[in-house]
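>>> How does the following fold in three dimensions:
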Amino acid sequence: MVTVTVAPAGRSVSLAKGLPITVSIPGKGVETATVADVKAEIVKKFPRFEVSRQKLALKEDKRALVDDKTLRDAGVVDGGEVTVKDLGPQIGWRTVFLIEYAGPLVIHPIFYYLPKIIYGGSVQHSRVSQYVFAMTMLHFFKRELETVFVHRFSNGTMPFSNVFKNSGHYWVFSGAALAYSVYSPAYSSSSPFIRGTYRDDPTFLMACLGIWIFAELSNFSAHMTLRNLRPAGTRKRGIPHGYGFSLVSCPNYFFELLGWAVIAVMTGSYAAYTFLAIAGYIQTVWAIKKHRNYKKEFGNQYPKGRKVIFPFIL
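You can find the predicted model right below:
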């Protein structure tokens, strides 16, 4: 049996007023008991203090201990002490993704099919508006399906308040702003901004559609490669190889940005370019972090010539 003292990190924990406590894990030693076992014992003492809200760390260390690590690997000794912090109400990552992508799926049909309510009159949609509507709906429907059937998440939950921040740029920029722009009278079939321009050229639009389909399928391929690296229910990580990964660490981000770049070019919309810039910044930051983590974890085994997100550039 192993025993561990659990103390509050900083101020007292409202859902665990009795801290510090000593928990015992019967039948296990530090070689077999895990951080998750300690969290489960805390829940037994304080039923409202759910596992997802708990952040365990070593004393004088702010780094969270990983649930599936043994106490020995986490640096916890028999009779040692860990601290616990309340992370607040949590929500599942999968749920957050579903909420994020649901926004544009609801917003775009409202602007597309109800122009009298939005713009005060009917709008005869141009070819480019029709293409953008179909492409946007298919993109986010694909993302919803991937969230349910493809993605595997190393972290189970995030703070509930993050759902608003994470959903904001999808709901506002690729949702309301883009829809308001490309389904407006300025993009109608009779608008001088459309008639006689490349935005109404079937050959140009079909070429854009072809590149967009290539980007979407390539993005899906990258997601499948990442999925197959991690067995279900594990945090296992490996070095991704194959299509796209020979050039960059995060081809899924590159191909998604390529798809949005196509929409920006074919429409010339300020909203499309704004969303592309925001998404490009966010995903580049994510990619740099992932690239560094790959190099830190795998060292010399990680391909040296592989860029971060943009082939041959960054």
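
>>> From now on I want contacts and neighbour counts done on CA atoms only, so please keep to that.
OK.

>>> What is the subsequent helix or strand relative to the one helix or strand residue 169 maps to?
Assigned by DSSP states H and E, residue 169 belongs to helix 162-169. Sequence-wise, the next helix or strand downstream of helix 162-169 (DSSP H and E) is helix 178-182.

>>> One more, so I can put them side by side:
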Amino acid sequence: MASETKSSESPPQVSACFSPVLVSSVAYLGSIVFYLLAFYLREFPKVPFPAVGCLLASDGDFGEWTSAGYVLMALWCFHYMRRFVEVLFVHEYKRRMGYVECFGAQIYYWVFGFWVGLSLRPDMGYINTYLPLFIVGSLLFFVGEVGNGVSHLQLRSLRSNKNNHLLCQTKSQHVVPRGLMFELVSCPHYLFEIISWIGFSLATWALSVVVFLAASVLTLCIYSYQKHKAYRTEFDGAEGRELYPPNRKALIPFVF
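Sure, this is the predicted structure:
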């Protein structure tokens, strides 16, 4: 939403004083840094299973692939480098962030980055045990990455092309997103991010990644519901406003 105009007599709002570009950039780069620290830090105390290691027992056909941790590290770093680039060149932020939101983001991404990096270390006992799941999970991860990036570019296009005849613009300058997965759900970028982490979970079978997936699903379900509700409230079909597509769901096509 657009920022509210403050009167000269209003007290300064110190609770929302951080640039979202700075906060998100530090969070995403920090996730990479903490992952790498956890992965390469030597003389680290031994952490017991299942906090580290692969949860899936070997079927005897695949054997032991200790190099999988390095491939998974590349996938993690790719995701957050892409997110960092999007923060700088794709996303548009309309509000500043408060202390809780700012420091909460750093803790969330840094702690999970460290735990995931630690849990996928070969010298900590991580051995990927099932090649078919690794391949399927990695492919699903890239499907999610492409879908997430394309959805973000679509949102960027909506903001930069407000006069497109396919869009309905309101006084708030908001438009109804259209095209591709936006025809089915209000937040396809959230859906594809979940797909990325489902793929990463299938490829890793690590407890840290499963917990991270659960936290991501919960968070993005809440965000998508709030965004979907806001769309339906604003585009209610009254006073000449467009009616938000009634069959469009918040996050999962035809379901939620």
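
>>> Give me the TM-score for this pair.
The TM-score (TM-score structural alignment, normalised by the length of structure 2) is 0.78; 223 aligned residues with a CA RMSD of 2.6 Å.

>>> So which elements touch the helix holding residue 169 of structure 1?
For helix 162-169 of structure 1, the packing partners by 3 or more CA pairs under 8 Å, 6 or more residues apart in numbering; DSSP states H and E come out as helix 93-113.

>>> What are the boundaries of the strands in the stretch 51-200 of structure 2?
97-98 (DSSP state E, counting those that start in this stretch).

>>> tell me the helices in it, going along the chain?
For the stretch 51-200 of structure 2, the helices defined by DSSP state H, counting those that start in this stretch occupy 68-89, 99-119, 131-160, 188-204.

>>> Present those as CSV; the columns should include mean neighbour count.
Converted to CSV, these look like this (neighbours: other CA atoms under 10 Å):
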stretch, mean neighbour count
helix 68-89, 16
helix 99-119, 20
helix 131-160, 18
helix 188-204, 25
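
>>> Now do residue 135 of structure 2 against residue 121 of structure 2, distance only.
With distances taken as CA to CA, to the nearest Å, residue 135 of structure 2 is found 19 Å from residue 121 of structure 2.

>>> same question, residue 75 of structure 2
14 Å.

>>> before we move on, what about residue 216 of structure 2?
23 Å.

>>> who's more crowded, these two?
residue 121 (22 against 16; other CA atoms under 10 Å).

>>> Which residue in structure 1 aligns with the more buried one?
Counting by TM-score structural alignment, residue 121 of structure 2 lines up with residue 183 in structure 1.

>>> ok, that match touching residue 110?
No: taking CA atoms under 8 Å as the definition, residue 183 of structure 1 is not a contact partner of residue 110, at 10.2 Å.

>>> Counterpart of residue 147 of structure 1 over in structure 2?
So, by TM-score structural alignment, residue 147 of structure 1 is matched to residue 87.

>>> show me what contacts that match?
Each residue near residue 87 of structure 2 by CA atoms under 8 Å, 6 or more residues apart in numbering is listed here: 21, 24-25.

>>> next one: residue 182 of structure 1
Counting by CA under 8 Å, 6+ apart, residue 182 of structure 1 makes contact with 129, 132, 267, 269.

>>> Same list, these, but as JSON lines with distance to residue 305 of structure 1 please.
Output for the contacts of residue 182 of structure 1, formatted as JSON lines (distance: CA to CA, whole Å):
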{"residue": "129", "distance to residue 305 of structure 1": "41"}
{"residue": "132", "distance to residue 305 of structure 1": "36"}
{"residue": "267", "distance to residue 305 of structure 1": "35"}
{"residue": "269", "distance to residue 305 of structure 1": "36"}
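
>>> which of those lies closest to residue 172 of structure 1?
residue 269 (14.8 Å; CA to CA).
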